[in-house]
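Asker: give me a model of this one.
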Amino acid sequence: MDSGEMVEEGSNKVTDFPHFDVLSGDSAYSDHHYNQSNKSRKVQGSFSNPNSNVSKTIAKEWRILQKNLPESIYVRAYENRMDLLRAVIIGSPGTPYHDGLFFFDIVLPSDYPNQPPKVYYHSHGMRLNPNLYNSGYVCLSLLKTWYGAGVELWTKNSTLLQLLVSLQGLVLNDKPYFNEPAYGKGLKNMNESWRKASMAYNEDVFIYSCKTMLHKMKNPPKGFEDFVAAHFRSRGESILAAITAYKNGEAILGQYKKEAVVGATVSTASNLGASKKFRSNLSKIHSDLKSALRTISHSAMMSQNGKEKCEEVAAPDTTMAGQGSAERKPEELFGKFLKFLKRTIGC
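Answerer: The predicted structure follows:
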């Protein structure tokens, strides 16, 4: 894919997508894994009553997320279901998850925050981390789905922000092989055997991460359709370049940097330890991703061309009133969010 094919212009760039937002309407969460949870009238009452402790706590959490989410984490909440959230974590540089999108559905209990949330990972049947099962189960001390002690466990002072940052930093890390408790000692006593095992695991992780990208491009979760398309239009060229670099032995898996491969040669492949199976899988995934990315870019260009044609047919409103209407839209949405927060905390 040539860089010219990557479309970053338009109104749905990643930078236009708020890190935190509240969506309205039942359809906004119709594909949420926990859509059918907390359905009883009594349980829902604890969330819909603005004077309940749980509603006030959730409203406070929303404000924390709105102000403090890292650049690589995005969250959507729901006006009609305060107990549900959906989050996406962008895989960090320096890990086999880099540039991937990892979605989590969250449901809060009726006695929140006394008990931790339940979290479901969108795995598409692939297990790319010891803590993330192919069933969607998330194994983490903070969620009380794994043993732990002290600060590792959820308390009434724990927060959703803490949970999301833990998923990113502790789970989606650079050496996930050692997240498996039985192998944890390998981090302290790293030798050639542990290094090879970790690298082999990372090779599988990266392939699964790329396959997850394909799933997300074809079937983006509700509320994140524009974000998924914009993310891969923006990062597509880099993703393909990283795959090529790993296949040719120009970079260590997880350590791709565009400027780092200048002058590298294919002869370094054996020294970096990439297996033949991995390089073969990379060739297939490169082809599949290139095709999917081209489709997304083409759709964006068609949409942009259609918009331009519509603007030619309809005389543009160049008055101050027309400009103000366009500029007020984000403010109106944010005002709606603030109004809802004030209502839920009773102030």
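Asker: switch to C-alpha atoms for all contacts and neighbour counts from now on
Answerer: Fine.
Asker: show me where the chain has its strands.
Answerer: Remark: strands assigned in the chain by DSSP state E are 20-23, 73-78, 81-90, 101-107, 118-121.
Asker: to residue 56, which of these lies closest?
Answerer: Put simply, out of the strands of the chain the one that sits nearest residue 56 is strand 81-90, at 10.6 Å, with distance taken as C-alpha to C-alpha.
Asker: want to put them side by side, so please do this one too:
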Amino acid sequence: MVEIKDSSNVRKLKEEFLRDFKRFDTVEDFSDHHYAAEGSPAKLSLWHLKFKGRPKNWVKDIQKEWKILDKNLPETIFVRACESRIDILRAVIIGAEGTPYHDGLFFFDIQFPDTYPSVPPKVHYHSGGLRINPNLYKCGKVCLSLISTWTGKKREKWLPKESTMLQLLVSIQALILNEKPYFNEPGYEKSMGTPLGESYSKDYSENVFVFSLKTMVYSMRKPPQHFEEFVRSHFFVRSHDIVKACNAYKDGAPVGSIDKGGVKKQTRQRGSLKFRINVTSFMKTVVDEFVNLGAIREANHRVGIASKKF
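Answerer: Okay, the predicted model is just below:
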């Protein structure tokens, strides 16, 4: 069992930082942005951008998107837009409770093309080389009807006069980072509710959570620009809940059954032996990163497979 003891004063400072961290804000530059090398050169004025072969209202349309994001972003999505390159922005989505993505941070780089809003934005996922969802590829590709990277009904596709960046981000959160991502795979939704389909879904979600733990470590070791302190504060504050969830999973709780604070939801299901072993095996790496953050001052590192009899 891993125990956590942190400084209450430092924790309060981290919590205050997260409370004050604006859901939408602008930054000067994005040198590490996936689309930084595409589109307009850095530091072009808005006047220049208006006359670079783009639609007449291109700048106004993007500024309108900024206003919508500033007023309507949910508390689990944060966005930074670039003042010197208004065609790019970065978003982070916090994984929701009840999903195998809980407590994780998932980053996306976005670009408004020259012909926006006639065409949808481009989206790149910070994968860290991990495939955590059928819709999120190791290469960073995001597969979604709304951005024309997958087929879909007319109302599911990008509608130039109706679709918004806010809709796109909320769709990624709700449709991709969901409770049962296995059924996102084309055709698999037909098996939803069947014993075999639910069994495969459970196995997939268990693997996803382990990949989510690895994504946490990747984010802590290499936080994206302009979110460095956000990443550190987020995992400092949530380290308690993450460790409690991992301990519960080691003891057999099914993935996604742990509420914030480590409270188990009532369920008869049990996590698989493979899942319990995998969580136990990788947990030490996660705890070590929490130690590096200062979130854990003392830890019993008996988290190896040998410390737990399965």
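Asker: one step back: how about the strands of the first structure in TSV, adding distance to residue 170 of the first structure and mean neighbour count?
Answerer: As requested, the strands of the first structure are arranged in TSV below (distance: least, C-alpha to C-alpha, whole Å; neighbours: other C-alpha atoms under 10 Å):
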stretch	distance to residue 170 of the first structure	mean neighbour count
strand 20-23	22	20
strand 73-78	14	22
strand 81-90	13	22
strand 101-107	14	22
strand 118-121	15	20
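Asker: of all those strands, which one is nearest residue 327 of the first structure?
Answerer: strand 20-23 (17.7 Å).
Asker: post-alignment, the closest one versus the second structure, mean distance?
Answerer: After superposition onto the second structure, the mean distance of strand 20-23 of the first structure to its aligned counterpart is 0.4 Å, using mean C-alpha distance after the TM-score superposition for the first structure.
Asker: export the strands of the first structure as CSV, with columns for distance to residue 153 of the first structure.
Answerer: Formatted as CSV, the entries for these read as follows, by distance: least, C-alpha to C-alpha, whole Å:
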stretch, distance to residue 153 of the first structure
strand 20-23, 26
strand 73-78, 22
strand 81-90, 21
strand 101-107, 17
strand 118-121, 14
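Asker: closest to residue 247 of the first structure out of those strands?
Answerer: Per C-alpha to C-alpha, nearest to residue 247 of the first structure of the strands of the first structure: strand 101-107, 21.8 Å.
Asker: related to what we said a few turns ago, so which of the strands of the first structure gets nearest residue 45 of the first structure?
Answerer: strand 81-90 (10.8 Å).
Asker: please look at residue 23 of the first structure and residue 82 and confirm they touch.
Answerer: No - using C-alpha atoms under 8 Å, residue 23 of the first structure and residue 82 do not qualify as a contacting pair, with a distance of 10.4 Å.
Asker: ok, back up a step: nearest to residue 230 of the first structure, of the strands of the first structure?
Answerer: Ranking these by proximity to residue 230 of the first structure (C-alpha to C-alpha) places strand 101-107 first, at 12.0 Å.
Asker: just the angle for the closest one relative to strand 81-90, thanks.
Answerer: In this structure, strand 101-107 of the first structure runs at an angle of 160 degrees to strand 81-90, with axes from the mean of the first three to the mean of the last three C-alpha atoms, to 10 degrees as the basis.
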